[in-house]
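S.K.: sharing a sequence plus its predicted fold:
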Amino acid sequence: MYLTQGLHRGVQQRPDEVMTVFGQRRRTFTEVAERVARLAGALRGLGVGRGDRVAILAFNSDRYHEYLFAVPWADAVLNPVNIRWSAEEIAYCLRDSGTRVLFVDDAFAAMVPALREAVPELATVIHLGEGPGPEGSLGYEELIDGADPVDDVRRGGAELAGLFYTGGTTGSPKGVMLSHANLQVSWLGSAATGNLCPPGARVLHAAPLFHLAGLAAWGAAVLVTGSHVFIPAFEPVATLSAIAEHRITDALLVPTMIQLLVDHPALHRHDLGSMRNVLYGASPILQAVLERAMKAFPSARFTQAYGMTELSPVATLLGPDDHDRGFLRSAGRAGSHSEVRVVGPDGNPLPAGEVGEIAVRGGHVMQGYWNKPEETAAAIRDGWMHTGDGGYLDEEGYLYVVDRLKDMIVTGGENVYSAEVENALGRHPAVAQCAVIGVPDPDWGERVHAVVVLHPGETLTVEELRAHVKESIAGYKAPRSLEIVDGMPLSGAGKILKRELRAKHWSGEDRQIR
């Protein structure tokens, strides 16, 4: 199994049909394959060799799609960078991975000088935007035009497909190593439900492609030689317009996107009757929002996916029939590629209905964390990926996620690790002690909330705190609310009891997670 397999099949079976749509650009399967072969040739000419990491920092586009094929075609490894990270975080990811080639678009071109300074190993920047490129960069189209095509090496199987960086509980991102087989097992296992991307699907990519959820939707479409419609980023009207204009049949939307769509006044001005399948995931969804979405897309069937980057990313699926049966609070049952159980502190399975840690096993479990053997050993034990999420299974094998054992917050579909934010908060001169928790939020699912003890005589506002935090980490991780207290609740060992900090915010909720 290899990522370029679907492209070769598409050229064979649908050579002259449209594979990609981006703005006014439309390219057939044959055209995409020819460009990918030339882009791979250009990478080879730049010295990219077997297993080298090639990064991209860009919004969604047809060129991002070509990058996803060309890098493995050239025998190299993908490194999609989180577009919401700060320059400091991006630089860490590039240094840690040993990346020497970076693709950037117009939106991130201004960051290149700072990245070059922070990452001396960064030898080549390829500009795939429409405007003038950063100084010293190479033009994307010029590279393709000037390169000879090369044969696909068909890098695949257990070979590394990509490094996908996710937030770290210790404050620095971790590179999740996923093989070609990892990704394809997850995609094929999900597709085996029959609820995702049928042959001939027209798939809208509004979720970012750097995110494993967005990439999974891309992979599902590649598997069935579907057509891909790209918009740079999610925006309600642009998304609604794209669905109507291109007669979209399938889309991956995180819960925050769904809520913004169904609550938008322009919703009923667009014909959404082409939609057949909506896949949602990356964070839990409010039942009321889901019910509104099912009315807004009456012809669509809804499927929820639960998982994580380390699982490539799908572990369980809640299919359309499960939605119809009223299992809306469940995360579904193990996919055909996945084995799921709930374990106690000793690692042994717990009986149905008893809350413990969710553990997952299968061919989709990551190879490990890049250059982090201790973290890998802690996460994968006896072949089981210990997710850090708390939940329980019912008698029919439906999984219910009730809390996070890790101090992770999911806000607008993005993972935020409290330790990372606390590290940034702790650098503020007014802060004596701090804790970061997730609290319910009607728009974002969860909101990053800071609880702070100040040094005597100091004052602090949430605006000051946000400005300080955004100097070192991405803006979406900065606390949106602030609570100043005289002291923290502590355990006998002196550890802050976050469950007590969360209690007053989550009282009345049926689970400590959104």
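M.R.: Noted; the coordinates are in hand.

S.K.: contacts and neighbour counts: CA atoms only from here.
M.R.: OK.

S.K.: which helix is the longest one in this structure?
M.R.: What stands out as the longest helix in the chain, according to DSSP state H, is helix 29-45.

S.K.: so which bits of it are buried?
M.R.: Using 16 or more other C-alpha atoms under 10 Å as the test for burial, helix 29-45 gives 29-33, 35-44.

S.K.: presented hereafter is structure B, for comparison with structure A:
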Amino acid sequence: MDIGLSLSRNARRIPNKTAIIYEGETYSYERFNNEVNKLAHGLLKQGVKKGDKIAFMMKNSDKFMIVYYAIMKVGAIAVPVNFRLTINEVAYILDDCDASIVFFDGDYTSLINYATAENEKIYMKVAIDNNAFDDQLAYEEILTDNIIDPNVIVDESDDVEILYTSGTTGYPKGALFDHHRVLHVVFNTSMNMKINPGDNLLHVAPLFHSAQLNLFMVTGTYLGCTQVIHQSFEPEKVLEAIEKYKISIFFSVPTMYNFLLQVPNKEKYDLSSVTRCGYGAAPMPVAVLEQTIELFGTDQFYNMCGQTEGGPGAGIFLLPEEHKYKMGAGGKASLNTEVRVVDDNGNDILPGQVGEFIIQSEMVMKRYYNKPEETKKTLKNGWLYTGDLATIDEDGYITLVDRKKDMIISGGENVYSTEIEQVLYKYPKLLESAVIGLPDPTWGEKVVAIIVPKKGEKIDHQDLKDFCRKFLAGYKVPVEFIEEVEIPRNASGKVLKYKMREALNSGKKINA
């Protein structure tokens, strides 16, 4: 079994069923498969071979899915690229992954031109909307009329994706997966969330990110679901789409849920078709979660806590029924997964202690591409060391408290930002926040909170500090609040704490 074959089978099994809806354009499974095959044969005609790396820097769209599945059909390796990266970051990824071809939206024509100026490995650059430079091809130029499945044998053990990490602590690393690992993500997700062919999915989080890509896009296509695609996240349009297309499964990152809550007259939208909601990629404040459950009118929420290196199906799940007595926890091991929380010597910690969250699963990456030393540090004795700090309670539920590199040590005490952020989100005038540690001559590090007020609200810093004291020990209460218009995040919704620390330590503004 392989990922491309799942689409071919659905084209034969349910040819007339709606597969994709994008900006008024509708594709049946037969049409979707035909368009994929036209491009797949075009790639073969251009000399693509099994194992070639094909990068694509594209926003969510119908073409994103077509390009991805054409790569699957020819046995190549897909390398989705974050479209919010800088020229230098894109150049680094394209060189690091050994890409020979890159697809890109027309908006990135110039960026790709500069990012590939010194890259001799790339022999073909394809502009999706035909906005190509002289040395670039237009998408239409490489299409063929051949709608037959290409005669390429793809095995489950063949490499399929290089997914670059979010880069929350520096340059991203490419996690390598084969078809077997990604297919196990599909099986896990469909069983955990009870996804079935009758479900309608909405893609609003970026498809280049491992969660939206593997947990939902590949799963949705494998099962034969109908998938609605939004190019970007616009809160009101999301609520409109849920009502219009009777979306039954919705996944988003916590930040997006928070912004849905800010939509005026949000209660007027009929969201009753949604029977399951997933959240992940970043901690979900309990206060935001409680309001979101009320907005959607269902308590069927799943906390999906993993990371790129885990596919991201390997990790922990908090199931809907467990939210009733463990809300705020990460959960227990997902199917086909083993998880532990260990100390620096690899021993399991006791309840109340803090250790590193580690994972063992068939969904975990094979290795970091081109990074043997980084791989050795991360994959040890069959376990993926995530770099996430966590606790485990008496019932075996795991809760992530911080990244190792983000933990604050103030006056010799360990301070975990997630605990403080959960309290800050209870403050009614606050929209979002992030807690970091900054150097302090007396305490080593001081606790600093970057805060964003809700629209039209003013926050009294002393009042906010007094509010925190009701819930936190004195050494955990932020000594300083810095107001910003937004919290810096990557396209996956993860907070870039290292960038905030760098900016403030050098005397610069965070969002300069």
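M.R.: Perfect, thanks for sending it. Remember, predicted model here, so these are calculated numbers, not experimental data.

S.K.: mean deviation of the longest helix of structure 1 from structure 2?
M.R.: Compared with structure 2 after the fit, helix 29-45 of structure 1 shows a mean deviation of 1.0 Å (mean C-alpha distance after the TM-score superposition for structure 1).

S.K.: and that helix, what does it pack onto?
M.R.: With contacts taken as 3 or more C-alpha pairs under 8 Å, 6 or more residues apart in numbering; DSSP states H and E, helix 29-45 of structure 1 sits against helix 5-13, strand 18-22, helix 62-73, helix 140-146.

S.K.: give the equivalent position in structure 2 for residue 504 of structure 1.
M.R.: Structural alignment (TM-score structural alignment) places residue 504 of structure 1 against a gap in structure 2.

S.K.: quick one: residue 504 of structure 1 from residue 401 of structure 1, how far?
M.R.: 20 Å (C-alpha to C-alpha, to the nearest Å).

S.K.: what residues are up against residue 318 of structure 1?
M.R.: 303-305, 330-333 (C-alpha atoms under 8 Å, 6 or more residues apart in numbering).

S.K.: let me know the closest of those residues to residue 119 of structure 1.
M.R.: Comparing these against residue 119 of structure 1 with C-alpha to C-alpha places residue 305 closest, at 36.2 Å.

S.K.: part of a strand, is that closest one?
M.R.: Yes: Residue 305 of structure 1 forms part of a strand when assessed by DSSP: H, G, I helix; E, B strand; the rest coil.

S.K.: picking up where we left off before, go through the helices and strands packed on helix 29-45 of structure 1 and name the closest to residue 391 of structure 1.
M.R.: Residue 391 of structure 1 lies closest to helix 62-73 among these, at 34.5 Å (C-alpha to C-alpha).

S.K.: list of residues touching the closest one?
M.R.: 3-4, 20-22, 32, 35-37, 39-40, 43, 54, 56, 58, 77-78, 128, 151-155, 161, 230.

S.K.: same deal with stretch 467-478 of structure 1?
M.R.: With C-alpha under 8 Å, 6+ apart as the criterion, stretch 467-478 of structure 1 contacts 84-86, 88-89, 416, 421, 424-425, 428, 448, 466.

S.K.: can you report how many residues neighbour the closest residue to residue 133 of structure 1 other than its chain neighbours?
M.R.: The shortest distance from residue 133 of structure 1 to any non-neighbouring residue, by C-alpha to C-alpha, 6 or more residues apart in numbering, is to residue 127 (5.6 Å). By other C-alpha atoms under 10 Å, the residues close to residue 127 of structure 1 number 26.

S.K.: I'd guessed residue 127 of structure 1 sits against residue 135; true?
M.R.: No: assessed by C-alpha atoms under 8 Å, residue 127 of structure 1 is found out of contact with residue 135, at 10.0 Å.

S.K.: which helix or strand lies directly C-terminal to the longest helix of structure 1?
M.R.: Next along the chain after helix 29-45 of structure 1, taking DSSP states H and E as the criterion, comes strand 53-57.

S.K.: look up the closest residue to the residue positioned nearest the centre of structure 1, ignoring the ones flanking it.
M.R.: Centroid-nearest residue in structure 1, with C-alpha atoms, centre = their mean: residue 211, separated by 2.3 Å. Spatial nearest neighbour of residue 211 of structure 1, excluding adjacent residues (C-alpha to C-alpha, 6+ apart): residue 82 at 7.4 Å.

S.K.: the one you found and residue 175 touch, don't they?
M.R.: No: contact criterion C-alpha under 8 Å: residue 82 of structure 1 and residue 175 do not qualify, at 11.8 Å.

S.K.: joint contacts of these two?
M.R.: residue 165.

S.K.: how many neighbours does residue 146 of structure 1 have?
M.R.: So residue 146 of structure 1, with other C-alpha under 10 Å, has 12 neighbours.
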